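Trainee: can't give you the sequence, but here's the structure:
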């Protein structure tokens, strides 16, 4: 007896293909739109130490807030290289806007890699649609920006998390739609057991403390905030107590690469404006373009920027090609990028001030805007202190006896 012939089962429906990641030209167009808005308001936001709300609105409208969100969630599907190009371009116009963008991208990268499926489904489409700008809450009184410890304990109430957190510096925090917050893990036995949790703004009471009147980075509006609220348990990002591994894999690399791109963009923009001024019709007959002192100072500024650019490109390649970023030689490279970019970009602009003198180097109303760039870049060495990183690097150097550079 032969078996009856059965009709083949219908093939399962194939999910709709995700749109391709954004290409360079399209990304550059969106970035230019944000940069144009930032440029329109940069003098006011720096003068008033006011957050660049117009530039943020344009980031929302253009989809740049979703640059690192995968296309299946509606994002642009960009990668770290795309973040770097965008941060450099924004930094040419306003370092505060660039850092706001890069730090948001750092938070998004952590969610993409470590959030569970439920939180990703809830949050990533909202980021892609421009409805969620994220701020980072890692600073604590007495420890600065040190990431690997926390004194503020995360509580539990059945399956909910209880958050009570003061942070002395939260970049853009008053304008954020959500926060990624470091806390000492529930039931922890050490301040080194740190968890990362996500909180919607509407889940919290957010109280500002003090004012923001810094030397530079005035538009970053990095005020002190006190956050209190109760969160669903699934809003922990990754495993409780496992933030250290996130720092090594995502938070540290994205911070050092993103910040360095912003600083490089700011210094490159300053050099570009100086060269355009020197070559412009207003300088004819007034500036000796053959001056050996001027040419030497321009050369040194360009050398500093090319050095940072080369180190940034190398760090990007290493991060893109290594799954494990914990070996000492890789950590040393990433820390060297941050230290070198902070120092060399500031020195490049400082040298340009010397090159063009009081009128175009020191006064606020010069089209070179060197005074503004110099103030902003002075923060770079303090933004996670270079001194602290040198101490870390000294210990790491002792672990790499062969001094492996590959």
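Mentor: Received the coordinates, thanks. Given the structure is predicted, the values throughout are model-derived calculations rather than measurements.
Trainee: alpha carbons only for contacts and neighbour counts from here, please
Mentor: Will do.
Trainee: okay, now the nearest residue to residue 269 once chain neighbours are set aside: neighbour count?
Mentor: In space, and not counting its chain neighbours, residue 269 is closest to residue 92: 4.1 Å by Cα to Cα, 6 or more residues apart in numbering. For residue 92, the neighbour count with other Cα atoms under 10 Å is 25.
Trainee: just residue 327 next, same as before
Mentor: Residue 327: 12 neighbours (other Cα under 10 Å).
Trainee: got it, and residue 22?
Mentor: Burial measure for residue 22: 17 neighbouring residues, criterion other Cα under 10 Å.
Trainee: in the stretch 201-350 of the chain, which spans are strands?
Mentor: 204-209, 223-232, 236-237 (DSSP state E, counting those that start in this stretch).
Trainee: let's bring in a second model and compare:
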């Protein structure tokens, strides 16, 4: 069973900083610090074992907690760290230091001590009674949190920080909190103080009546001390009245002095730009038609109009997701409310029943407002697109068809209930491009299947409820014909998310690395019968274009922003620039490229079918390449025509510019693969080879 604690991570480089929360918190409480310190170094916040999504320990004691922290660091590949512990987290930090002193570059001990209270058993029993009895009138710790935490926060706590503390506390089970309270009273490492040789910074809130600066005297005067004015026990959430100062000491973590004023949130900001101009400009699908001249259907128009109802706020949230490289969770809450998590689930099974063409139109409109949401939405919907009507049309045995129907009812039900599915195919090799079998293996057992392997660039990692994983049946001489398509629960023992995510663009996809270690799943985890995926992939090549709508929408968004900017229709832009010939020529060139891309997009997405002709397959490659490359060219031209001001992060264009460059790199149909296959297919007839 996997016992490694869960964690949040942000940033890269430097000696990593690891944050250990206090008694009534989880890793989420450190979000502002992750955002701030992640700018200059890798910063990790753990969720203590038994809290939130972290597995509980068989025995909750100080050595076991230190070992759990060491296991997490080993999983992350971190040999040496700066370690910050708050309250009981500071006690875990001390325990870890005494077990692994060579792994700690420096210690930051916040609102903690070397020994808790008294060793008198009667005192300990009385303390526990005072702390735990009030919990009896609440059904959960989440209900108790507002009252329990009020006394720790101090008078200057900001409202966003108070809400963050309560959200973090809501993930804790009451029984687990009591277990940690019982452990708390047993801590006593006063005799070990002289053994701490690492540079140590001691933090205390001025108004903390439980762990004051004077209480830190027991740690010895050889370390640096810092009192944060105007804050209580939770200094990280307070608003200091003035910058903190360090008392003299032997050593401290470089850069620790400004820590206190930098603890305030960079996460909670109002939208960077008023995006209301999009309400007028959002006509990326409305102004276009099918290749054969047929207009959009009533159903397609209704779905697109539904996206428009939410789109402007998605565009405004997009700034935050990009800045923080964070998942668009709020947008997925909206998609659930809209019923769109079941967009491609057949109507007879409770979904909206969107076909391939309709999906591409809806996805392009979502991308018009937020490319990251559309990119990840593709991953979710692909799981239902792959497993619905196109599989029904294939040759299956009666047994396979019956099992598939039963399995997909389960997974479609999950989607309709709001569960998010991802589709991590990439393995850092040729498997995702169809060159050889997938390295992730599935071994059949009496209880189902056991998976082992790794997926890189796994979008939605840490945020999906299920990972739709391609893997290979672990049989002798396995080939692509032995491919399995499995839905792996994100909370299954043995599933872990590792690595950082700080890319150029599409930052909100959170595409980290997934590790599967002896992950047991039942037979019902199969999204397709064994071996069917490869057959479907060869017969429905257009399925590898489900990312194309994202970049079609991004291209339209960049063009519309440029027009609105030059017309002075964007909030904060009061100067019109439309009268200059150079601007007019550039917009005309962008429009031509945009319409070329739309025309090919509409024709090709209308040609989706089983076993398309050679010409239709070639057009699919051409469409994928054209949209991905034209998207980058259009956004680049938009940057040039709008000028320097539009490159500021207060506008969306610089984000669209970065996002656009990512499309050509995405497997299985990268721009290079499309050109390679298209060129070969145009010069060679089916089965034709050069004489050797």
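Mentor: Nice, thanks for sending it over. Please read these numbers as outputs of a predicted model, since none were measured by experiment.
Trainee: picking that back up, map the residue nearest to residue 269 of structure 1 across to structure 2 for me.
Mentor: When structure 2 is aligned by TM-score structural alignment, residue 92 of structure 1 is paired with residue 368.
Trainee: just checking, its match touches residue 559?
Mentor: No. Applying Cα atoms under 8 Å, one finds residue 368 of structure 2 not in contact with residue 559, separated by 10.4 Å.
Trainee: part of a strand, is residue 198 of structure 1?
Mentor: Yes. Applying DSSP: H, G, I helix; E, B strand; the rest coil, one finds residue 198 of structure 1 inside a strand.
Trainee: residues contacting it?
Mentor: Contact analysis of residue 198 of structure 1 by Cα atoms under 8 Å, 6 or more residues apart in numbering lists 178, 179, 180, 181, 235, 236, 237.
Trainee: Neighbours of the aligned residue in structure 2 for the last one, how many?
Mentor: The one in question is residue 237 of structure 1. Here residue 237 of structure 1 is matched to residue 527 in structure 2, going by TM-score structural alignment. By the criterion of other Cα under 10 Å, residue 527 of structure 2 has 28 neighbours.
Trainee: quick one: residue 527 of structure 2 from residue 412 of structure 2, how far?
Mentor: 10 Å (Cα to Cα, to the nearest Å).
Trainee: now swap in residue 174 of structure 2 and tell me
Mentor: 33 Å.
Trainee: Of the two, give the one with the bigger neighbour count.
Mentor: Using other Cα under 10 Å as the criterion, residue 174 of structure 2 and residue 412 rank with residue 412 on top: 24 against 21.
Trainee: aligned partner of that one in structure 1?
Mentor: In structure 1, residue 412 of structure 2 lands on residue 124 (TM-score structural alignment).
Trainee: you'd agree that match is up against residue 67?
Mentor: No. In this structure, residue 124 of structure 1 is not within contact of residue 67 by Cα under 8 Å, at 10.9 Å.
Trainee: shared neighbours of those two, which are they?
Mentor: Residues touching both residue 124 of structure 1 and residue 67 (Cα under 8 Å, 6+ apart) are residue 75.
Trainee: what span of structure 1 lines up against the longest helix seen in structure 2?
Mentor: Secondary structure of structure 2 read by DSSP state H shows that its longest helix is helix 614-642. Using TM-score structural alignment, helix 614-642 of structure 2 lines up with residues 328-356 of structure 1.
Trainee: Buried residues, the matching stretch. List them.
Mentor: The neighbour-count check on stretch 328-356 of structure 1 (16 or more other Cα atoms under 10 Å) flags 328-353, 355-356 as buried.
Trainee: ok, average deviation of it from structure 2?
Mentor: In the superposition against structure 2, stretch 328-356 of structure 1 averages 1.2 Å from its aligned positions (mean Cα distance after the TM-score superposition for structure 1).
Trainee: tell me how far that stretch is from the chain's mean position?
Mentor: 16 Å (Cα atoms, centre = their mean, to the nearest Å).
Trainee: that older thread, how far away is the match of residue 412 of structure 2 from residue 376 of structure 1?
Mentor: 31 Å.
Trainee: Quick one: residues contacting residue 241 of structure 1.
Mentor: 184, 185, 188, 192, 193, 194, 195.
Trainee: Any of these buried? List them.
Mentor: Listed as buried from the contacts of residue 241 of structure 1 are 184, 185, 192, 193, 194, 195; burial here means 16+ other Cα under 10 Å.
Trainee: Make TSV from the residues you listed and add distance to residue 400 of structure 1 and secondary structure to it.
Mentor: Output for those, formatted as TSV (distance: Cα to Cα, whole Å; DSSP: H, G, I helix; E, B strand; the rest coil):
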residue	distance to residue 400 of structure 1	secondary structure
184	31	strand
185	32	coil
192	25	coil
193	27	coil
194	27	strand
195	30	strand
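Trainee: Which of these sits closest to residue 155 of structure 1?
Mentor: residue 185 (8.1 Å; Cα to Cα).
Trainee: does the aligned residue in structure 2 for residue 187 of structure 1 count as helix, strand or coil?
Mentor: Taking TM-score structural alignment, the alignment pairs residue 187 of structure 1 with residue 475 from structure 2. When classified by three-state DSSP, residue 475 of structure 2 comes out as coil.
Trainee: So residue 475 of structure 2 versus residue 522 of structure 2, what's the distance?
Mentor: 18 Å.
Trainee: Comparing those two, which shows the higher neighbour count?
Mentor: Set residue 475 of structure 2 next to residue 522 and count neighbours by other Cα under 10 Å: residue 522 wins out with 16 against 12.
Trainee: was I right about that one contacting residue 448?
Mentor: Yes. Residue 522 of structure 2 lies in contact with residue 448 (Cα under 8 Å); the separation is 4.3 Å.
Trainee: which neighbours do these two share?
Mentor: Joint contacts of residue 522 of structure 2 and residue 448 (Cα under 8 Å, 6+ apart) do not exist.
Trainee: contacting residues around the nearest residue in space to residue 520 of structure 2 that is not next to it in sequence?
Mentor: Closest residue to residue 520 of structure 2 apart from its sequence neighbours, by Cα to Cα, 6+ apart: residue 450 at 4.4 Å. Contact analysis of residue 450 of structure 2 by Cα under 8 Å, 6+ apart lists 442, 443, 444, 518, 519, 520, 521.
Trainee: what does residue 450 of structure 2 align to in structure 1?
Mentor: Using TM-score structural alignment, residue 450 of structure 2 pairs with residue 162 in structure 1.
Trainee: Break down the stretch 101-250 of structure 1 into its helices, ranges please.
Mentor: Taking DSSP state H, counting those that start in this stretch as the criterion, the stretch 101-250 of structure 1 contains helices spanning 117-128, 243-246.
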